[in-house]
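K.L.:
sequence isn't available, so here's the structure alone:
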């Protein structure tokens, strides 16, 4: 299979034809003078895991660079609460994991990415976390004391661990050569978080009172104090949930806390953590949120409820503003307006299903969802989104039903494959989620301005940015599985040049990756003619497209400066912000069928 882009192949995803003007038609308005926020590169993030032995390989680094990933989180979701970084083991295991700090560092530095590090709350100590900060960030001359922890291990001082980083490997490995990197220069890892989903009884928690918000917040103070004593410049986050009443059934149900604004008594994890932190005089730098959109079929059968559904998944991302607003309200309520304003919201895990990944995770719908999720997060004040994950593992045992779109008969959270008999031939094949990242790198980069875009259909999401170079880029996601949709664009405040660059990914590229498939598996690219600020383009079913409009003049409109951070409001029922409205599409005309028949002659492809 040829992985090179073929210019004319983009016609399979984006069609410009008088005949196709009769297809379903949607009005799209872009207001380039109305800024929503500034793009933070941390939204283009990805989790790396300790069980991925290829995490730091040159080939992985090259693929992640090409995908435009700008942030990496380590060491591996729920296992973070069992992971001892110094020995690259979890709990009392005698064996080591495939990737440790050495390979993680190769990935982070190779991509030149920012990083989030999850320290061990469940079975670790604040001193262990502080020593990890020292290894990553301290100078070899640092004498910041760390000391002996509650388990009796003496972590000495920060310089001890910086010196280990700077040392050359020993002739006889003492089990720590993977940490000897001959590197005196610190890695300068800025973002840290205390534990992973510590509110959940699925997490390892060796505290006397397990999954307890009071205990968590109390220990968090000690973690923050000790970690910042080593490096006061780092940013440290605590884990939260978006629902004020949400609490695991196995967590202590009391005491309740009172919301200072509403007077209501609340038992939820987030209110109790934040209220305790305020009581202790501690303001975290970030609050950490994880979001998975669906239950797996096996769990839904056991406990009831809905499970993976393509159409449902593709409408989930537009609710990000609701979650962002709920979290911001709790931060303000329980920490106070002044201290709460210092706290940023970040999302360090997101995917389509919370466990038992089936075929939806590896097929085209999840790629569309990834692009939609990140683009909708950019409509909120959330400053980071890290997808779960880079490379996870091939699983044939979950929901691979024919009611889900796609030809791959296995699940995998990763954006890059893991070789398996009957599945991927190598551990370096990009899934549609990989190409969604790559497409987003054509859409927006750090410092660009997100501007207002609205669509008249919930099946056609449209987003827009003004780039630092003065271009206007449009991201269009057609969520309809079978119908081509024509968008009638009105771009206010910007006059585009007569030619635009187009990048797209959809069914033709995905199908080309099938065994025996033909054609290009990479993004398709082309140019299109644009006749002023009002123009039309048609988008193939299940496709995602970026249209890059350069200005006709050298004096583009400067968008209004957004408030930072932008506090979102709940989305309206009529759409907006790029998430798509609920307008009904117009009729499907016979003329488009002939055009689609012509197009089909060219089609082919390509947790924790």
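P.N.:
Arrived safely. The structure displayed is predicted, hence computed values, not measured ones.
K.L.:
alpha carbons only for contacts and neighbour counts from here, please
P.N.:
Fine.
K.L.:
relative to residue 158, how far out is residue 229?
P.N.:
Residue 229 sits 9 Å away from residue 158, going by C-alpha to C-alpha, to the nearest Å.
K.L.:
between those two, tell me which one has more neighbours.
P.N.:
Ranked by neighbour count (other C-alpha atoms under 10 Å), residue 229 and residue 158 place residue 158 first, with 29 against 17.
K.L.:
in which helix or strand would I find the nearest residue to the more buried one once chain neighbours are set aside?
P.N.:
Spatial nearest neighbour of residue 158, chain neighbours left out: residue 134 (4.8 Å); criterion: C-alpha to C-alpha, 6 or more residues apart in numbering. Taking DSSP states H and E as the criterion, residue 134 maps to helix 126-137.
K.L.:
cool, residue 236 as well?
P.N.:
Using DSSP H and E, residue 236 sits within strand 235-239.
K.L.:
could you say what helices and strands that strand packs with?
P.N.:
For strand 235-239, the helices and strands in contact under the criterion 3 or more C-alpha pairs under 8 Å, 6 or more residues apart in numbering; DSSP states H and E are strand 191-194, strand 286-294.
K.L.:
after that strand, heading C-terminal, what element do we hit next?
P.N.:
Stepping forward along the backbone from strand 235-239, the first helix or strand reached (DSSP H and E) is strand 257-258.
K.L.:
got a list of contacts for the helix or strand just after that following strand?
P.N.:
Along the chain past strand 257-258, the next helix or strand (assigned with DSSP H and E) turns out to be strand 265-266. The set of residues external to strand 265-266 that reach it, using C-alpha atoms under 8 Å, 6 or more residues apart in numbering, is 244-245, 256-259, 272.
K.L.:
would you confirm that residue 330 contacts residue 244?
P.N.:
Yes. Under the criterion of C-alpha atoms under 8 Å, residue 330 lies in contact with residue 244, with a separation of 7.3 Å.
K.L.:
gap between the residue nearest to residue 158 and residue 345?
P.N.:
From residue 134 over to residue 345 the distance is 25 Å, taken as C-alpha to C-alpha.
K.L.:
neighbour count for the two, which is higher?
P.N.:
In this view residue 134 and residue 345 are compared by other C-alpha under 10 Å, and residue 134 has more residues nearby, 30 against 23.
K.L.:
included below, for side-by-side comparison, is a second structure:
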């Protein structure tokens, strides 16, 4: 079932290696900013999927390999099979169920792996009562303590939007019906065990059918599901098969847009709702699924998702099966979406022995050794290889570098907010074709040469480990946001050996921290902000001896446009098809009469462009879009409005434009 869907996706996607892999490498500069805090690594960060058609999902050998890879979450019973699977009699009508794959066998493997389970309850052909009985069996009868429960798999793929791959016996296949059942499932399941957490399926930004409003629906899938079921859920579920190896740069927007939808539609207390990426794979058979380029893309994406606060990223799949066979980076790529070989054959080409790790296995292992539970991601930037950094509780810093070039790349590393010890750091490395991660002590904390097509992690000790520092402040909250200011408020930090003297508030601008102010209290009004701009801030505590805490988790918000202006603009997304949309701009003149007008806005992201426009003369220069009045329609009296339309194309998360200027004046966006 998964392969059929992926085949359809891959025919629509351009599959290319990152540009860095096609050009000669140049020296690169990496900047690590230990003050610019991001998310803290959860204890379920590195995950993967088990499927009931895999007879080895509970075997000791498989469990031991997953444990060695650092896998901390195992999802069951496997993708779209979840919506045809009945746990009590271990059947999946219409699908294949392998021997030794029942729930208790799965749990035995979970425990041997040292992971936590995530169970997907059957929505498509099941009932709330069946799911509640599963909770009772798992947590009351057996005492397994399964905390994470999803309601269904990819239920938007039930035919409501046209494509149908997910089983759904409900006569009504709308998001409203799914949301009503999520409420019923949550009530029934939590009546058995109130401590469990319930997850609801969402569409992933910029992935079909995200943005599409079905016939008779009150909004998109996400809007309807969150509005109805938001009060009952504890996390949301995303799946992502980007289909190319250079998409990690889209992740901050992907996650932020999801958070904004949760905040907008899920009601009070929605900040408690987490984000889980329960299926992820590069989705790129031609560019490499079992070879090193795919592994590099996997490590980059895992680190990016975790740094942005996703609490688990779960590879599809442990065993999946041979696909299109190609030659990638000097090695045979078996087109297999599994971490481990299934030992299958395609014609006269056979995979290696069963359970042989593929390259992405080592990517997950590297991420698990780089970013451990409790570590805190901090900002890093690079002029070449992708760079990710975590700060550890023992004061050390780990830096993971992803060299997608086919040439060695020398790098220099500068640190802010961290003083590295002299001497060589610990270096973990995985190179093209390697069957293990090597560990050595080499180079320096500030200079390394990265092998071609490699993953490298440096573990750098601090020059000194200060003691008695204050704890990190709590998560800031933004309120009273205007076009030029916002109030940040945060829970106080715990003092260390000395009293806390003040709090310092920093804006994260890439890997640069810009101090916006300081206060002895736990609230600060930050000013001089730009309208319609996304900002990320975090807070540090400083004690009376000058000691500085770790950074708080970051808060991200977007300023609005002026409350009053000589013009206003209302943007309406009239229809959306997942890679483009029809936008309508209603322009109102609230100032003096105009004889000729020009409206300008900028695309927020490089993957957005103007397709066409009407009711005005449209042009695009770089990222700037301009529409001017048609020759016969230039007059705009005070209070008068005109509506123009356009097609906006996008190939990544669609961050809508929010700042519009009319004849040089910033308008109020309605």
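P.N.:
Sure thing, it's come through. Just so we're clear, the structure is a prediction, and the values are computed from it rather than from any experiment.
K.L.:
give me the TM-score for this pair.
P.N.:
The TM-score (TM-score structural alignment, normalised by the length of structure 1) is 0.70; 452 aligned residues with a C-alpha RMSD of 2.8 Å.
K.L.:
about what we covered before: could the helices and strands packed on strand 235-239 of structure 1 go into CSV alongside mean neighbour count?
P.N.:
Written out in CSV, the entries for those read as follows (neighbours: other C-alpha atoms under 10 Å):
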stretch, mean neighbour count
strand 191-194, 24
strand 286-294, 21
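K.L.:
of these, which is nearest residue 349 of structure 1?
P.N.:
With C-alpha to C-alpha, the closest approach to residue 349 of structure 1 among those belongs to strand 286-294: 4.8 Å.
K.L.:
now for that closest one, which elements pack on it?
P.N.:
In this structure, strand 286-294 of structure 1 makes packing contacts with strand 235-239, strand 344-353, judged by 3+ C-alpha pairs under 8 Å, 6+ apart.
K.L.:
post-alignment, the shortest one versus structure 2, mean distance?
P.N.:
In the superposition against structure 2, strand 235-239 of structure 1 averages 0.4 Å from its aligned positions (mean C-alpha distance after the TM-score superposition for structure 1).
K.L.:
quick one on the thing from earlier: I'd like to know which of the contacts of strand 265-266 of structure 1 are buried.
P.N.:
Buried members of the contacts of strand 265-266 of structure 1, scored by 16 or more other C-alpha atoms under 10 Å, are 244, 257-259, 272.
K.L.:
now render those residues as JSON lines, adding distance to residue 101 of structure 1.
P.N.:
Formatted as JSON lines, the entries for these read as follows, by distance: C-alpha to C-alpha, whole Å:
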{"residue": "244", "distance to residue 101 of structure 1": "36"}
{"residue": "257", "distance to residue 101 of structure 1": "40"}
{"residue": "258", "distance to residue 101 of structure 1": "42"}
{"residue": "259", "distance to residue 101 of structure 1": "41"}
{"residue": "272", "distance to residue 101 of structure 1": "34"}
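K.L.:
out of the residues you listed, which is nearest to residue 324 of structure 1?
P.N.:
Checking those against residue 324 of structure 1 by C-alpha to C-alpha gives residue 244 as the nearest, at 12.7 Å.
K.L.:
how much space between that closest one and residue 252 of structure 1?
P.N.:
According to C-alpha to C-alpha, residue 244 of structure 1 stands 15 Å off from residue 252 of structure 1.
K.L.:
cool, and residue 30 of structure 1?
P.N.:
From residue 30 of structure 1 across to residue 252 of structure 1, the span is 49 Å (C-alpha to C-alpha).
K.L.:
the more surrounded of those two?
P.N.:
In this comparison of residue 30 of structure 1 against residue 252, neighbours counted by other C-alpha under 10 Å, the higher total goes to residue 30 at 26 against 16.
K.L.:
return the residue of structure 2 aligned against that one.
P.N.:
Superposed on structure 2 with TM-score structural alignment, residue 30 of structure 1 falls opposite residue 32.
K.L.:
pretty sure its match contacts residue 420?
P.N.:
No. Taking contact to mean C-alpha under 8 Å, the distance of 11.2 Å between residue 32 of structure 2 and residue 420 leaves them out of contact.
K.L.:
the lengthiest strand in structure 1 vs structure 2, average distance?
P.N.:
Longest among the strand segments of structure 1 by residue count, using DSSP state E, is strand 24-38. Here strand 24-38 of structure 1, set against structure 2 after superposition, deviates by a mean of 1.4 Å using mean C-alpha distance after the TM-score superposition for structure 1.
K.L.:
what helices and strands are in contact with that strand?
P.N.:
Applying 3+ C-alpha pairs under 8 Å, 6+ apart, we find strand 24-38 of structure 1 packed against strand 449-455, strand 460-466, strand 485-492.
K.L.:
same thing but at 6 Å, please
P.N.:
Using 3 or more C-alpha pairs under 6 Å, 6 or more residues apart in numbering; DSSP states H and E as the contact test, the elements touching strand 24-38 of structure 1 are strand 449-455, strand 485-492.
K.L.:
so which of those is the most surrounded?
P.N.:
Each of these was given a mean neighbour count from mean count of other C-alpha atoms under 10 Å, and the largest, a mean of 27, is that of strand 449-455.
K.L.:
related to what we said a few turns ago, equivalent range in structure 2 for the helix holding residue 134 of structure 1?
P.N.:
In the comparison with structure 2, helix 126-137 of structure 1 aligns to the range 128-139 (TM-score structural alignment).
K.L.:
ok, back up a step: now the contacts of strand 265-266 of structure 1 in CSV, with distance to residue 190 of structure 1?
P.N.:
CSV is the format used below for the contacts of strand 265-266 of structure 1 (distance: C-alpha to C-alpha, whole Å):
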residue, distance to residue 190 of structure 1
244, 29
245, 31
256, 34
257, 32
258, 34
259, 32
272, 27
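K.L.:
map residue 550 of structure 1 onto structure 2.
P.N.:
Aligning on TM-score structural alignment places residue 550 of structure 1 opposite residue 461 in structure 2.
K.L.:
mind listing what that match touches?
P.N.:
Taking C-alpha atoms under 6 Å, 6 or more residues apart in numbering as the contact definition, residue 461 of structure 2 lies against 396, 420-421.
K.L.:
do the same with residue 363 of structure 2
P.N.:
The neighbours of residue 363 of structure 2, taking C-alpha under 6 Å, 6+ apart as the test, are 295, 299.
K.L.:
that one maps to what in structure 1?
P.N.:
Matched across to structure 1, residue 363 of structure 2 falls on residue 436, judged by TM-score structural alignment.
K.L.:
name the SS class of that match, please.
P.N.:
State at residue 436 of structure 1, reduced to three classes by DSSP: H, G, I helix; E, B strand; the rest coil: helix.
K.L.:
what's the spacing between it and residue 322 of structure 1?
P.N.:
Between residue 436 of structure 1 and residue 322 of structure 1 the distance is 24 Å, computed by C-alpha to C-alpha.
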